[in-house]
Each structure stands twice: as structure tokens, then as C-alpha cells.
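Enquirer: Got a sequence here, can you model it:
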Amino acid sequence: MAAPAEMNTADISATFIMNKTLSDSTDKVLELQGISWFKRKAISIATITLHVNHYKDDAGVEHIDIKQTLTGGIEGNIENRTIDGVQREYKDGLFGDVISKTRRVKVDELEHEFLKTGWISETIEPGVIHSYVVSDEAKSGRQWTAEQAWGFETINGEKRYVRHLRFTSGSTLIEAKLIYDYVTLPIESWFLKKTRLLARSWLMLLFGAAYIIALAFLVRAQWFTIPAESFVGCTSTYWGKDDACGLNGEACAPFDNSTFDFRCPAQCSSVILLNPRTVGAEQVDFIPLVVGGGNSGNASFPGSYRGDSFLCAAAVHAGIIDDSRGGCGRVTLVGTQGPFQSVTTNGITSVGFPSFFPLSLRLSHTNALRSCTDLRNDALAFNILCCCLIFFLFRPKPLVLYWCLVCIGYWHVIFFSQPAGAPPAISDAFGTFLPTLFICHAFWEVAFRHVLPHFSKMPLERAVWYIGGFWPGVLLNIITDKIPIDRLVASDISQRPGAVVSLIIIVVVLVGIIINQLRVIRKTGWLSYYVKAYIITGLIILVLALLPGLEFRLHHYIAAMLLMPLTAFPTRLSAIYQAFLLGMFLNGAAAFGLDSILQTAAELQRDGPAGTQIPSFFTNSKNFNGSIPLHDQLLRWNGFPADNLNEAAWDGFSLLIDDVERFVGNAFNFSLGALDTSVPHFFRLAFQKDGTSGDYTQAATVFPNGTWVDPLPGPS
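Expert: Next up is the predicted model:
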């Protein structure tokens, strides 16, 4: 594990474990110092840990106290060094009688080149710690000199605590580097010792099998104990937008005398409209669509909702289900109702509508369905607990640990946190799973294999950085719920309040993180390679973005792929970043699939205006005669545009009255004789081609007192 970026030789207080893979062999040195073969063999197979306490006494003199322990907590040497350059005699527990002195010096003051080279600024600026130890030949009968320089240097791209050892005995000269892993918590070694019996492959296999069985029961309880047709999504409605229900709403019949028992998922109050929706004359956006719910004034049907309300959000609004746990309810269709009053309850403010609507609904509790609770929170706790057990106790090889994260995170999104359907289509999930595994393999090769193995001796710290970073990424839809950005598309960002400010904050934070990572990369010598790679990637993206008829779409799973290579350096921040990016990638891939990075404008449109021509009303506030009774009035509109001559020409009109399609044809007027004169009415008009409507106008309004209000410009 790399030492902290801020650590230098002014204070080396920490716990270090000798990395024998990176360090040079010292067996010959120990032999010349008189250490027996048995002791040398024990030292070669033991894990050597240094517990370093670096401090100054009341006189300002530096001291470094070092306690060595071997595998299993066996106590080794204890060294108490005074950094003052004074020669002292003492009896070493391993090497016998020696004479030593320790001082802090500038690197260029050292005599031998081996002791002077390789150091980084964290050693050069405060000075290297120089240790000089010779055997007391008169007492020990041996003659040797061990000269060391202690400090920090970059080893394989990592900042490491290193000791340069220059050993001489007679004519023999040995130069060796001793390289150490940085350990933050002394409890790590104790924890490794206490739980080492659990870190067995066969226990991990048993746990994996038990996990799959437990997950199967959780998935069954979540999705397969009630009929599939009883599940509804957060945007399920009985009535579609604009003309989706056809003339007079016939495609959405029946309008009354029908009941249905349903189950809603949790967190539906956070599912909102992402394009403007017209309710009467009002344009609503970025809220759950709930129309009505207040006391309508009709004692027979209190609390009715308009039929195009989001069913689950309306159930939360009515207090039928708990938004955090989901639940079951019963909907009863009650036909034409109105007006619909706005009311705020259970965290949702409904939209008012002052006219009548042909399909209305009431909500009530039901006992017809069982297993109504959404188990996503239970599944989250279960999966986090399993991750903790794997990280803390079973501690498989880093590669196995990585694939555990990938599989647990992916299937959690599929089944619980953000399922694509109700119940989720498992065949589609497996279809995405294979390419997801391929990309995750690339993540391992590019980033994780350079970082995750370095935490193998620190299970507690590894769990904090990786589990703590991974799950916020997996639950990206929840942690970003209050950020007013849905897609990184210019049209979306420009029309949503607060989106620009949020984007600026995100960019500033992201730039800060990238700059810090580039600083780490620069120290490893890889900066030029990364700069070239990202310049080439940027040019490719620029070319793709300029392709005619297509728009570049930066899905968040793609953002994770682009940023992942920046985390391929063994620091704690890199561990957090790569865990978060892995979770973010899995969230995008599992919830939405591996969507194309190039999309057409129509694919980005959703249910918003398509940008077509819109007609205009001939009837307006200047020529409307409010003194004539409404049942004797004709609503008139102007004809087709002058350029309506080609094969794609409009051939008809669609008229919405009170958000219900009441006329389809090529006439230029419509009788208002059937309208109720006690409530206001709202008119919207669109061109049609072969039965397909273009964009509708904004709503023109006529009030019961005969007042006509012209529509606002633009589409609805």
C-alpha cells in the first residue's frame, strides 16, 4: 500500500509491513551478521511489521522508536533511535553488541551513491534519515558495517517507505533496498490474526452458494408471490397523453364500474414528469403527475383523481401506500367527475383541474393481495452485509473479490433498486450481463488490478474504501434524486431550473478530482501517455458528435468507462473513485442497458414536442361573442399552412377539449353545443397526417361568463 501523499521524513510515525516481493533479499547479510540458518529461514517466511513512533522530546530532539513484530504477533527487535548523530553502544536482541548513530542529513551530504539516489521530494526536502551501525568487534567477535538511508521513493508508480542498506563485511559489499507497505490501523494485524481461519476458499464457496439461495428467496418474495398483472409501475396511468386514448377516449374504456387491485413499488413520489404536460391551461413539469385528490364537493365521490394521474403517486398522495416501502391498493373507476381540487398531502402537491374529465378514479385499501411490501431496502441491507462478510472475514483473492462486487451490484439493480420492469425481464438482464462482464474485465485490467491487491493486508480499510464507494455508485439514482439533472443533454439542462448551477458544481468537483489524479499520475511518469490517450479519445468523441442527424449522448455508464483509467494508481482516493465508478457503471448498464452513444433527436425527444408546425384558432378574444350562449357557438380554426403541398402535407386536424380528443377530421369548425356551461373549457388543436397528430397548441380557454382567453404561443 502506498504511503499517504502528505507523509514525509519529518514524521514517519506509522505501521509498515515489509513487502518481500519488492524488497531485495537480505539472507546473505544476516548470515554475515552471524544469524543461524534456522532464524534466517524463519525471518524469510515471516511477515515483518514495523510499528514506528516518530516524535520530539521536550528539548526538541527527534526520536524514532521502532517495534518489530513477526507473523502471529511474535515480538521482534525494539529499536529506540535518537536523531542527534551521537554514537551509542547497545545490545541488539538479534545482532548482539553494536555501536550506532542516527542523524538527519541532506541527501547530497551522503558519501555513497547508492544511498543518495531514488528519493522523492518528501525525502529530499526534510532530509534523509541516516543510520550507521557497526558491530562491536571486541564483544561480538564479528566485523561488519550496516549503513542505511530511510525515506520515501516511487516504486512501480507508488510512494513507498524505503530503506537503502549498504552492508560491508571484510571485502564483501551488499547493497539492497527494503521496501515497505504502509498500514494505517494497528488493529488490521490483530484482525487478520483473529479471523485467519475464516479466510479459506472452501468457506467462500459455501458462502457463495448460500448467498445465491438466499437471493433467490428474496427475489421470489419481491416479484413472484402475487400475479404479474397486479404490478404497476410508477408512471402507470389509465389515460394517455393528448390523443393517446383516441376519439372520445374510446381506446381507454371502460370509464367506470371497474376495480383493480394493484401493487406499487417504493419511491414513486420521486418519479416525475421530464417533459411539460398540459392539464387544462396549466403546463406542469418535474413533478409526479397527480391531478385532483381534494374534496370535489360531491359527497358520493370524495377525493377523486383524474384518470391520467400516475396511479402509484396518487396512492401515496391518498395515504393508501407508504412511499418508502411501496404497497397494495384498490382503484375504482368512477366515470366523469370534476372539478378536481389541488391539495398537498404526504409530500405530494396535486394539480388542480377546474373542469370535468370522463375517466376518474378513487383509491382505497385492499386485502386481496399479500406480500405487498417492496423489499428493496431489505435487499440493500442484505447485500451490503454480504459484501462486508466477504471483505472482512472470507477475504478471497482480489480478483474473486472484484467479481463478487460486480455480480452483487448488477443483480441488485436488476431485481431491487432500479428494475426495468415489474417483474423484471430476466432474459433481457442476462442479455446485458455478458457484455457487462466483458467491460468489467477491462476495468480489472486497466484499473482494479493495480489498486485492490495492495489492500490485501488491510481488510478493514479496504472494506471502508471499496464498500463505501461502491454502493453510492450502485444507488446513483437515489443519491442524485434531488439534483435537477436527468440527462446530460443541452435541451434538458437549459429548461430545468437549477440544472445549470448543479452542472457547474459537478464539473468543478470533477475537475478538482481529475487534477489531483493527474498530480499522482505525473509522479509515476505516465502523464504523457494519459494525455495522449485522452486527446485521441476526445478527438474521436468530437468526430462522433459532429455526425449529421445524430447527437452524442454521454450516458453515465460511458462516463464511468472514460474516467476509470484515471484510478489505476494505488492510493486511497483511487480506491474510492474506482469503486464508485464501478457502481455507477453497473447502475447504468443494469437499469437502462448499454444504450448507444449516438442517438437521433427523435430518440431523445421522449414525449415532448416534436417541433412540428402548429395550427391557429380563427376564434379569438377579439371575435368571440360571449353574449351568445355556449351551446350556440362554433369553435373555428384556420386552414392548412400555405406550404402544405408536398407528400408529407397535413391532411386533417385533431381537437382536444378539456384534454380529451373530441374531433378528428378535415373540417375547420366544431360545435360547442354539448359543453357544460358551468365550468371553464380548454381547447388545443394539432395538425394530423394519416391519423398521426403533430404538436398541439397551447390551450385556449373559455370561461362560464363568456370570457375567451387566447392560447399562449408555442406547442404544449
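Enquirer: from here on, contacts and neighbour counts on C-alpha atoms
Expert: Fine.
Enquirer: show me where the stretch 201-350 of the chain has helices.
Expert: For the stretch 201-350 of the chain, applying DSSP state H, counting those that start in this stretch gives helices covering 201-223, 311-317.
Enquirer: Make CSV from these and add distance to residue 396 to it.
Expert: As requested, those are arranged in CSV below (distance: least, C-alpha to C-alpha, whole Å):
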stretch, distance to residue 396
helix 201-223, 7
helix 311-317, 43
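Enquirer: any idea which of those is most buried?
Expert: Highest mean neighbour count of those: helix 311-317, a mean of 29 (counted as mean count of other C-alpha atoms under 10 Å).
Enquirer: Pull the residues that contact that helix.
Expert: 232-238, 264-265, 268-269, 288-290, 293, 305, 321-323, 329, 344-350, 363 (C-alpha atoms under 8 Å, 6 or more residues apart in numbering).
Enquirer: same check, this time on stretch 675-695
Expert: By C-alpha under 8 Å, 6+ apart, stretch 675-695 touches 243, 280-281, 354-356, 609-617, 630-631, 648-659, 696-704, 715-716.
Enquirer: so how far is the first residue of it from its last?
Expert: 24 Å (C-alpha to C-alpha, to the nearest Å).
Enquirer: To compare against the first, here's the next sequence to fold:
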Amino acid sequence: MEAALSSSSSYTHTNSDFLDKSRSKLRQSACFEIETPSPAAPWYKRIDRSLASRFPWLHQQTVRFVRYARGPRPKVNLSEPKPFLHFTINLGRRSYSLELESALIRLTRPFTSPWLLLLLGAVYVIGFSFFARAQSFLTPASSWVDCTSVYWTENDGCGLNGLECAPFTNSTFDFRCPAQCNLVVLQNPRTVGNEQVDFVPYIVGGGDGNKTYRGDSFICAAATQAGMITNSKGGCASLQLVGNFTNYLGTAANGLTSIGFPSVFPVSIQFDPSTPLTHCTDIRNPALAFNILVTCLLFLFLRPKPIIIFWSLVCIGFWHITLFSQPRANPPPIDQAFGTFLPTLFVAYAFWRLAFRFTLPMFSKAPIEAAVWYLAPFWVGVLTNLTFAKIPIDRLTASDLTKRAGAITALVIILIVVVAIAVNQVRVIRKTGWLPYYLGWYILGGLVTLVIALLPGLQFRLHHYIIAMVLMPGTAWPTRLSAIYQGFLLGLFLNGVAAFGFDPILQTAADLQRDGPSGSALPTFLTNSTTYNASIPLVNQTIHWGELPDSGDGWVGFSLLVDDVERYAGAALNYSLAALQAGIPHFFRLAYTAGDDTGDFTMAATLWPNGTWVDPLPGPT
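Expert: All right, here's what the predicted structure looks like:
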């Protein structure tokens, strides 16, 4: 019985073990039989595989280029530049080390105290304030005139017969001019009789014995040519109105050339050097020397932290432009300056974070080099109105580039230089492994700019302060060339915002027009070289023009300029020449009017003393 039980128990255990092993095998088998689908490869890997299978050579070259452009992995940092002014001289078996940078650091260590910097900073602010006061605020504000100030405004700006610009004679005015007015030129063609002048200081006359100028000449340029003031220091003089004058003679003197005008004009000006005004000398050049000296002291002797040097450059450059080298008006509008200064500081902080903090500290052991690499290009950028004055480019617009001689050539040269600089910077950035990052941001910025530039009714304007903002991030590397670029771009940015403000990147055609033609419709003279009868005396002559157009532009009348003075305004279709002086040439220009608005004037029709009528050339004035 026991044996039977034992056998039965053994059988039961055997079956149990068999079942357990079977279940285990089933579980393992089930584990292998249930398969989850593998995830699909990313789209770029699928494209890569497709290109590799279809175009193996192209795929291989593309991979090589991408790996080259990507640069090293992991990213690397460039080493600090070694000072140029550390020399080792070998004389036979002996060698001598000449470390000028280290010697300067050692000798000037007593001047690097923060307290001394604070004291000298206070002294600088006080001294700079006295400079600014002597420059602009000791002369009565009403006596200041700008480089483009005139007594008589162009075309019909003085109204019928010029009555809005009276008096014409027996009046004097004491005035003060700033320096460097010789560099201020016309930016749109100005018509004088049957001639047009452009891109020169606007001066008519001055060639007679009394140095008589037409009343619409630039006052400061005419006074400089007459020898009353100097271009480098400005000055004060007295303007005298002498009324009607005939046959203004052109001349050349003191670096300026004027044009002649063979007809009559109701207002003429002469100059007298005697004036009660004081503090007339423009001291922008001494102020420039003072500020350059201060920035050199910062780099070479005081040597504060790099961020303090950076903010010192920002403040010194901005206020030098605002108060001395390129003020927006005279005396400088301080309220406008402070309105621009705050956003300037925000942009400057971005410059520090994106570029300067990676480069300027690397030259802390080479103060002489830092002063050379940063200060020279910085002041070149700050004084852009002087350093780039000879480049025939004022605005990067198609109309400006095509109408000024040499502008396209200058632009091509500038683009070649910029591309060469950019290629070198790309080479440097690739060495660090950051090229894909920077390239991505610049491509994105370019696409956004392209979209903005295509907005209807607006024109894209690349101001020079925007150029500095765009290029600055690409200089964030510890190289000497990056230091040079940073100094120049900072000065260029400060010049743009301090002198002109943050002009918009998009502007309307009216914003860009200035005093140039608007493109309006032009009237037509019916009197021409064929219909004019020279045998009729001038006192009996009448000129005629066509009727108003039916185009719906709203024109209701005409404005007629005779010898550059508005002599008729109304809806008539003719004008009598009975009041004109015989024996001299006369010039006629015509425009449509609508209320207080005047369209473009025609080119001048000319009536010569011998009775010859010359038709106007096509185009507006």
C-alpha cells in the first residue's frame, strides 16, 4: 500500500514538473513570437539613404562638404593672441627678451586703482561739459544757422513775387556757422536758370567786386567762399540784404566753386566780417583730440575691466557725435539726444553679450595692441561723415546710385572688401565648430529681411547703423581682425544713431524724396521755338501753355516761375512778358497746383536777348 502511494506521489510530482517546464517553454516561445514594429527612420535619414543609393558621388561630396563646414566636434576655443611686442633678440650665445607690453603693465600698475578711475571720470565729465558749453551754448541760439540754411527758399517756397521772404533790402542779420560746411552738398538737382547743379555746396554768384550772392545760396558756404569764416573753425559774420541784382558771376575761392546766373533776382546778399557775436570759433577739433587722449589713457594707463572700457567707448563716442562732430541741429537738441541714448545703450549691451566679451578681454595682457586695434577703427567709424566724405554714396537706393558718378564703382569695391572680410571670418568661425549655428541665424535673418523688403508701398533702407548691428555678431572671436572690426562697427553704429536717430528700415517714397521731384504730371508750353515770333517787342509778348489735364489728379491751376521766382499763380493759360527786363536772358518753368500743393516744375524754357526761344528739355525739376 505504501509502495502504491509512493508511486502515485512520484507520478504526481513528475507530471507537475513536466507541466511547469511546458509552461516555461510556452512563455519563452510566446516571448519570441510577439514582435513590435520598428519605428520609421527620420525623414532626413531616408533622404540621405536615397541620395546615397541613387547618386553616390554627389552624396559623398555633399557629406564631405557638410563635415568640413561643421568644423571640429566637440567645439573648440581659439587661443589668446600672443602679443606682437614681445621680442627675443639673439646675439651670439646670448638672448635678450624685450617685452614692451609687460613693461607697460608693470610701470602703469599704480594708475589702475578704481578710485583713480572714478576721480578721473568725474573730471572728464566736468571737462567735457565745459567743452560742450563753449562749443554751442555761449552764442545766442537765434543766431545759429545750419550748413544748408538759406534766406530764399527754392521754387515757389517764398510765394508769389517772393513776398513771404521779404524784406529784400536794407536789412542785416548776425549769424554763426558751424565748421565743415564745405562737405555739405545738394542731394537732389537744383535748377538755376537753365542749369542744374548737384552734389556740391549750393552757391550762386560771388564773382563781382562786392562778392554779391543770390539770396537762395547756402549762407555758410557763401560766407566761407567770401573769406568771412573758415571751413575748419566756422565763425560769425553779418549778412546784408542788397535787393535786386543782375548777372551773378561764378567764382572759385577757399576751396569752393560757385555758379553764375545771367538774369535778375530780387534778393541778394553780401557779407561783413564785423559782428557783435562772440565765442564764434568751432572747437570740435580740440574736443576730438581731448576724447582721443582720454580713450588712449583708458587703454594704456588706467586699464579698467574690459566691460568698463566698452561702456566708456559707447558713451564717449555717442556724446562726441551728438555735441561736436555731427549734431542734428545747432545748438544740439539735448532732449532728442537723451531720447536716442537709452535705446542705444540696449543695443550696445547686445554688442557686449554677442561679441565684445569674447574678444576685448583677450587683449588684457597687450594694452598697446588693444589700443591700436580698437581705437583707430573706432574713431574712423565715429567720424564717418569725414572719413567717408569722398565716397560718392549717400544712400543705398537705386535712384541715388545711378545718378551720381562713381557711385556704382564705389559700391562694387565696398562689396568686394566686405565679401573678403566675411570669407575670412567664416574661415575663423569654422575652426571653432560654430559655423552651422551662425549660418543658420544669418540665413533666417536674410529670409525675414527679404519678406519685409517685399511689403507693398514701402522701400527697404539699409542704414549704416543697421549694417553694424548685422555684422557685429560675426566678430565674436579672439583675433586681431575681429578687434579691428568691432571697433569700426561700434563707431559706425554710434555715428548712425547719434547723428540721425533710429531711422526705420522701411520708408515710403515720400520719405526718400527730400526736396527732389515727386513724379507728378508736367504741364506743356504751347509757346515753342517754332511759334515764338522774335520780331514782336518783348513788351508785347505773351507765352501760352496747355490746359489742365482731365486725369482726376485734382489740379486746379498753374504756377509759373520766371527767373526762378514765382510770378504767376492761377488758372489762366497765358502770361504777359511786358514786365520783364529787356537785354538779358529769361527762364520759364511751369507746374500744376492744387490748393497749397505744387507739382513738379518743368525744365526751363529759355528766352535769349536776341529773341531766340529754346524749348525746355524733358523731365521735372
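Enquirer: Any idea what the TM-score comes out to?
Expert: Superposed pair, TM-score by TM-score structural alignment, normalised by the length of structure 2: 0.85. Supporting alignment: 537 aligned residues with a C-alpha RMSD of 1.3 Å.
Enquirer: Separate out the buried members of the contacts of helix 311-317 of structure 1.
Expert: 232-238, 264-265, 268-269, 288-290, 293, 305, 321-323, 329, 348-350, 363 (16 or more other C-alpha atoms under 10 Å).
Enquirer: which one in structure 1 is aligned with residue 31 of structure 2?
Expert: Alignment note (TM-score structural alignment): residue 31 of structure 2 has no counterpart in structure 1.
Enquirer: Check which helix or strand residue 31 of structure 2 maps to.
Expert: If you go by DSSP states H and E, residue 31 of structure 2 is part of helix 2-33.
Enquirer: give me every residue that touches the counterpart of residue 334 of structure 2 in structure 1.
Expert: Correspondence of residue 334 of structure 2 to structure 1, assessed by TM-score structural alignment: residue 426. If you count contacts by C-alpha under 8 Å, 6+ apart, residue 426 of structure 1 has none.
Enquirer: Residue 426 of structure 1 and residue 590 of structure 1, how far apart?
Expert: Using C-alpha to C-alpha, residue 426 of structure 1 is found at 11 Å from residue 590 of structure 1.
Enquirer: again, but for residue 189 of structure 1
Expert: According to C-alpha to C-alpha, residue 189 of structure 1 and residue 590 of structure 1 sit 38 Å apart.
Enquirer: neighbour-wise, which of the two wins?
Expert: The neighbour comparison of residue 189 of structure 1 against residue 590 (other C-alpha atoms under 10 Å) goes to residue 590, with 27 against 20.
Enquirer: how about that one, what's its partner in structure 2?
Expert: The alignment partner of residue 590 of structure 1 in structure 2, by TM-score structural alignment, is residue 498.
Enquirer: my read: its match touches residue 320, true?
Expert: No - checked against C-alpha atoms under 8 Å, the pair residue 498 of structure 2 and residue 320 is beyond contact range at 9.0 Å.
Enquirer: and the aligned residue in structure 2 for residue 554 of structure 1, helix, strand or coil?
Expert: Correspondence of residue 554 of structure 1 to structure 2, assessed by TM-score structural alignment: residue 462. Under the three-state scheme (DSSP: H, G, I helix; E, B strand; the rest coil), residue 462 of structure 2 adopts coil.
Enquirer: Out of the helices of the stretch 201-350 of structure 1, which is closest to residue 530 of structure 1?
Expert: Residue 530 of structure 1 sits nearest to helix 201-223 of all the helices of the stretch 201-350 of structure 1, at 37.6 Å, using C-alpha to C-alpha.
Enquirer: in structure 2, what residues pair with that closest one?
Expert: Aligned by TM-score structural alignment, helix 201-223 of structure 1 falls on residues 114-136 of structure 2.
Enquirer: That stretch vs structure 1, mean deviation?
Expert: Once the two are superposed, stretch 114-136 of structure 2 sits an average of 0.5 Å from its aligned residues in structure 1 (mean C-alpha distance after the TM-score superposition for structure 1).
Enquirer: who's in contact with that stretch?
Expert: Contacts of stretch 114-136 of structure 2 (C-alpha under 8 Å, 6+ apart): 279, 281-284, 287, 302, 304, 323-324, 330-332.
Enquirer: switch the cut-off to 7 Å
Expert: With C-alpha atoms under 7 Å, 6 or more residues apart in numbering as the test, stretch 114-136 of structure 2 has contacts from 282, 283, 287, 302, 323, 331.
Enquirer: element containing the most centrally placed residue in structure 1?
Expert: In structure 1, the residue lying closest to the centroid (C-alpha atoms, centre = their mean) is residue 473, at 2.4 Å. Using DSSP H and E, residue 473 of structure 1 maps to helix 459-474.
Enquirer: Going by neighbour count, which residues in that helix are buried?
Expert: Neighbour-count burial for helix 459-474 of structure 1 flags 459-463, 465-467, 469-474 (criterion: 16+ other C-alpha under 10 Å).
Enquirer: so the helix or strand following that helix matches what in structure 2?
Expert: Using DSSP H and E, the helix or strand that follows helix 459-474 of structure 1 towards the C-terminus is helix 476-479. The aligned range for helix 476-479 of structure 1 in structure 2 is 384-387, by TM-score structural alignment.
Enquirer: average distance between that stretch and structure 1?
Expert: With mean C-alpha distance after the TM-score superposition for structure 1, stretch 384-387 of structure 2 departs from structure 1 by a mean of 0.7 Å once superposed.
Enquirer: remind me, longest helix of structure 1?
Expert: For structure 1, the helix with the greatest residue count under DSSP state H is helix 499-524.
Enquirer: chain center to that one, what's the gap?
Expert: 16 Å (C-alpha atoms, centre = their mean, to the nearest Å).
Enquirer: and what of stretch 546-564 of structure 2?
Expert: How far stretch 546-564 of structure 2 lies from its chain's middle: 37 Å, per C-alpha atoms, centre = their mean.
Enquirer: Sketch out the strands for the stretch 451-600 of structure 2, chain order is fine.
Expert: 459-460, 506-507, 542-544, 557-562, 565-570, 574-576, 586-594, 597-598 (DSSP state E, counting those that start in this stretch).
Enquirer: before we move on, the earlier item: residues contacting the helix holding residue 473 of structure 1, please?
Expert: With C-alpha under 7 Å, 6+ apart as the test, helix 459-474 of structure 1 has contacts from 188, 388, 391-392, 409, 455, 479, 575-577, 579-584, 586-587.
Enquirer: In helices, which of those appear?
Expert: Among these, the ones falling in helices (DSSP H) are 188, 388, 409, 479, 575-577, 579-584, 586-587.
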